[in-house]
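> Just a sequence and a predicted model for now, questions to come.
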Amino acid sequence: MKNTYIGSRPGLLAKKLVSLLLQGMVLAAVLGVAYILFATTQENLEIRGIESGFAFLWREAGLPIGDSLIEYDPSRSYGYAFLVGVLNTLLVSALAIVFATILGVMVGVARVSNNWLLAKCAAIYVETLRNLPLLLTLFFVYSVVLASLPHPREAIVLAEGYFLSKRGVYLPRPVAEEGFGIFVAAVCIALLLAVIFWRWAGAYKRRTGTSVPGFWGGLAIFGTLATLAYLASNSPIGSELPVYKGFNFKGGLALKPEFAALLIGLILYTAAFIGENVRSGIQSVQAGQIEAANALGVSRGVVTRLVLLPQALRVTIPATTNDYASLVKNSSLAVAIGYPDMVSIGGTIIGQNGQAIEIIAMWMAVYLTINLIISLVMNVLNARVQVVER
């Protein structure tokens, strides 16, 4: 046996050397092709008189941008304008992820409801939205639904200071007043105490077996202390109401129709996919657990909330991660309805400077970073909530 093993070692070493040689040849071929593409691109850019590099990011942009989370004017640089687009992309993506998740869970639960009408309506919603292009949904929301709203002078009054018109939704703008800093500090303390109570309730249940309403108790502590802090600091949050002047509303917060159409479209489209994830997750729960809960006389709502959803949502995390990543990428369709996201602003920069390679590289880097962060967070969550089988 020993001689056989020794005699086989040269053969193993030869195979490893051949394998390394082949891998090195493939790597050299890939690098060679990349170099040829880079050199050809540089030569073509020089022939057309197009500068390469990222120096253009510091030049004055001269771009008008209607929606911006940070202060912006056309005298800012191209890099600053691109940052405005990135922030707009992050805003609409984050809001869409939150609301699409909520709506998707509701739709998924409705799909398996005992109410025939509710289940069929949810099924029609899912099958319709999943089989329509998102771009068509955006066009419908923007050009049909929002365009049919009245002119601002005849705006629909949702509540005092809340108006809905074809030019957007107008809301009161929160304004920090005297004592706001103290109020924020008090809210942070209230949140810390609520978390401490929630963790204590969990530890107490594990130690004694007695259940304490940790979540609702912590929520009550936070709400009570935050309300007392608000009253004690003499209402430190004011509001600036929108007022109709001229041909539109002035003041307050304005949600432009382009932003609203993109947000609504992303929510409706992604929620259909999340709803299917939740439906399949609920149906994957063993029937014996449901039968046991029914035998104990537990209501359908309690079974759904405490038996079905906690197990179903664990199963849906991997598929929902893909839906979140798709949502972020689908936000690039904002260019079709005029919302100034990263792709729209980047396209304008390309039109003015011809720096297509640099802008495309920046797009790729931003989308890759966002989706890698989403994947990391969801993978950590998935690892924490998975049931360890024995």
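Everything's here; your move. Since the structure is predicted, the reported quantities are computational estimates derived from the model, not experimental observations. Numbering: from 1, shown residues only.
> C-alpha from now on. contacts and neighbour counts both.
OK.
> could you point out which element follows the helix or strand harbouring N88?
Here N88, judged by DSSP states H and E, is contained in helix 78-111. Next helix or strand after helix 78-111 toward the C-terminus (DSSP H and E): helix 116-130.
> Correct me if wrong, but P174 is in a helix.
No - counting by DSSP: H, G, I helix; E, B strand; the rest coil, P174 is not part of a helix but strand.
> Got another one to weigh against that:
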Amino acid sequence: MANAISSFKRTLRIITMNGKEVKAVIFQAAFFFLVAGGAYFLYHNMQVNLERQNIQTGFHYLSLESGFAIGESWISYSPSSSYARAILVGFINTSVVAVLGITLATLIGVFVGVAALSSNWLVSKLTSVYINFLRNLPVLLQIILWYTIVTSPRFLPTVRDFNGENGLEPFLGTIYMTRQGIFMPFFEADIGWLGAAIGLATGIFISIWIRYLSRIRMDKTGQQLPVFWIGTSFILVLPCIGWLLMGAPVGIDYPEMGRFRLSGGATITPEFIAVLFGLTIYASAFIADIVRSGILSVPTGQVEAGRSLGLQEGVIMGRIVLPQALRIIIPPLTSQYLNLTKNSSLAVAVGYPDLVSISNTTLNQTGQAPEAIMIMMIVYLSTSLTTAFFMNWYDKKIQFVER
């Protein structure tokens, strides 16, 4: 009798467990069909509206002539270029702002983060104000603020102010800093500069390779090579060799003053300056706080050990503290890099021709809203995933390996 009751309870328990599993499967299937049904409803609604407005779906419009000009482009572009090339211009403009912003924000953030822990009272308080004040100002407000500053007549003159006998003199005789942008000399397009670019890329690759070999040598023998000076020599010498081998071009294009405008040379537009400064300073405040927190996470015994060996404070920070703090810094730093890249879409507020701005123009002219939005989503998603992949790879590389 006891065995029968025990068997009955075991059977009842199995049925109850299976019932829970069945309920879970039913709920998951219901949720899936609900999401799929909602997606189908939205897709069907979009198709009906597009047909009602006589708009064809697809990406065929990318090969059509764009018909609009872009004020700032790193590659050749004209109104007769295709929509695909226009979107490529926007992507390059966004990438340039993001890469420069990440680089500058990291340098400023590390400097301010280290300075925040200074024993000097004034330096410590100034960095604290910098971090807490800028972190709490919206990034859009900072971009608009910088755009107002660089286009205000109180700070910079116009191009016309440089005309005439009593006109202003350009900075260093060749650089015009105006409300319309900064006009400066630049190298003329010549195949000879390609040799310098190849030499620079080769020098950077060799420097990284030498650093890798130096670490192997350090682990085996305890001896360290002067990696910095060797790498710097390759980076400086190889571009010069490439420049000489390709004919040593010396052509420089100088800005020329016209009656109402400047032409020639290179131009840094006020929109680019405002976006770069706004994103950089905003992100640098967060990075500075991340660096400060990472440094504080390193045990004070590490610093005391370095001092007991007679090492200077700069060497202790660069060789002992920061390498250990990186393990704490990298994960939140990755989030700031991603935020800066995505915040670059706010450049449309000051008229900088980034991916969002050009995609909006394309959308308004063609009516291909789903396709334009899909392209933007794919670009930002791919950029974010790529950045996160490399940062996570580096994070795993510098973590302690437990045996």
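Okay, I see it. No experiment lies behind these values; they were computed from the predicted model shown.
> hmm, back to that, where in the second structure does the helix holding N88 of the first structure fall?
Equivalent residues of helix 78-111 of the first structure are located at 83-116 in the second structure, counting by TM-score structural alignment.
> Which helix in the first structure has the most residues?
Of all the segments assigned as helix in the first structure under DSSP state H, the longest by residue count is helix 2-47.
> Now do the contacts for A319 of the first structure.
Counting by CA atoms under 8 Å, 6 or more residues apart in numbering, A319 of the first structure touches N277.
> I meant to write I330 of the second structure there.
Each residue near I330 of the second structure by CA under 8 Å, 6+ apart is listed here: 391, 395.
> Show me what it aligns to in the first structure.
In the first structure, I330 of the second structure lands on I317 (TM-score structural alignment).
> Its match in helix, strand or coil?
Under three-state DSSP, I317 of the first structure falls in the helix class.
> separation between it and G104 of the first structure?
Using CA to CA, to the nearest Å, we find I317 of the first structure at a distance of 13 Å from G104 of the first structure.
> now do Y80 of the first structure
35 Å.
> higher neighbour count, the two?
G104 (26 against 20; other CA atoms under 10 Å).
> list the contacts for that one?
270-276, 278.
> Which members of the residues you listed define the maximum pairwise distance?
Within the contacts of G104 of the first structure, T270 and V278 form the most distant pair, 12.5 Å apart (CA to CA).
> more neighbours, those two?
More crowded of T270 of the first structure and V278, by other CA under 10 Å: V278, with 31 against 27.
> Which element, helix or strand, includes the more buried one?
Under the assignment here (DSSP H and E), V278 of the first structure is part of helix 257-283.
> same check, this time on G58 of the second structure
Going by DSSP H and E, G58 of the second structure is not in any helix or strand.
> Quick check: the equivalent of it over in the first structure vs V187 of the first structure, distance?
Using TM-score structural alignment, the partner of G58 of the second structure in the first structure is G53. Distance of G53 of the first structure to V187 of the first structure, given as CA to CA: 47 Å.
> neighbour count winner among these two?
Legend: neighbour count by other CA under 10 Å for G53 of the first structure and V187, higher for V187 (20 against 10).
> For that one, give me its contacts.
Counting by CA under 8 Å, 6+ apart, V187 of the first structure makes contact with 222, 225-226, 229.
> now do L326 of the second structure
By CA under 8 Å, 6+ apart, L326 of the second structure lies in contact with 294, 398.
> Quickly note the distance from E72 of the second structure to L363 of the second structure.
Distance from E72 of the second structure to L363 of the second structure, by CA to CA: 19 Å.
> Same check on T127 of the second structure?
Going from T127 of the second structure to L363 of the second structure by CA to CA gives 44 Å.
> Settle it for me: which of the two has more neighbours?
T127 (22 against 16).
> Find the residue closest to that one in space, skipping its chain neighbours.
In space, and not counting its chain neighbours, T127 of the second structure is closest to A116: 5.3 Å by CA to CA, 6 or more residues apart in numbering.
> Would you agree S78 of the second structure falls within a helix?
No - counting by three-state DSSP, S78 of the second structure is not found in a helix; it is coil.
> Correct me if wrong: it contacts E72.
No - applying CA atoms under 8 Å as the test, S78 of the second structure and E72 come out as separate, 10.9 Å apart.
> Look up how far A196 of the second structure lies from whichever residue in the second structure pairs up with S235 of the first structure.
Matched by TM-score structural alignment, S235 of the first structure corresponds to A248 in the second structure. Distance, A248 of the second structure to A196 of the second structure, by CA to CA: 9 Å.
> ok, the two, which is more surrounded?
A196 (23 against 16).
> what's that one in contact with, if anything?
The contact partners of A196 of the second structure, by CA under 8 Å, 6+ apart, come to 238-243.
> Please name the nearest non-neighbouring residue to it.
Nearest non-adjacent residue to A196 of the second structure, counting by CA to CA, 6+ apart: P239, 4.1 Å away.
> and the longest helix of the first structure, what does it pack onto?
Helix 2-47 of the first structure sits against no helix or strand, with contacts defined as 3 or more CA pairs under 8 Å, 6 or more residues apart in numbering; DSSP states H and E.
> quick check, F249 of the first structure in a strand?
Yes - judged by three-state DSSP, F249 of the first structure forms part of a strand.
> doesn't P152 make contact with it?
Yes - assessed by CA under 8 Å, F249 of the first structure is found in contact with P152 at 7.2 Å.
> ok, for A190 of the first structure, nearest residue in space, not its chain neighbours?
Nearest residue to A190 of the first structure, sequence neighbours excluded (CA to CA, 6+ apart): F222, at 5.0 Å.
> I'd guess the one you found is in a helix, am I close?
Yes - under three-state DSSP, F222 of the first structure sits within a helix.
> What is the aligned counterpart of S284 of the second structure in the first structure?
Aligned by TM-score structural alignment, S284 of the second structure pairs with A271 of the first structure.
> residue contacts, that match?
Neighbouring residues of A271 of the first structure by CA under 8 Å, 6+ apart: 100-101, 103-105, 107.
> if you set the cut-off to 10 Å instead, what comes out?
96-97, 99-108, 125-126, 129-130, 265, 277, 320, 323 (CA atoms under 10 Å, 6 or more residues apart in numbering).
> Pull the number of nearby residues for the closest residue to Y337 of the second structure other than its chain neighbours.
In this structure, Y337 of the second structure finds its nearest non-sequential neighbour in I102, 6.3 Å apart by CA to CA, 6+ apart. Neighbourhood size, I102 of the second structure [other CA under 10 Å]: 22.
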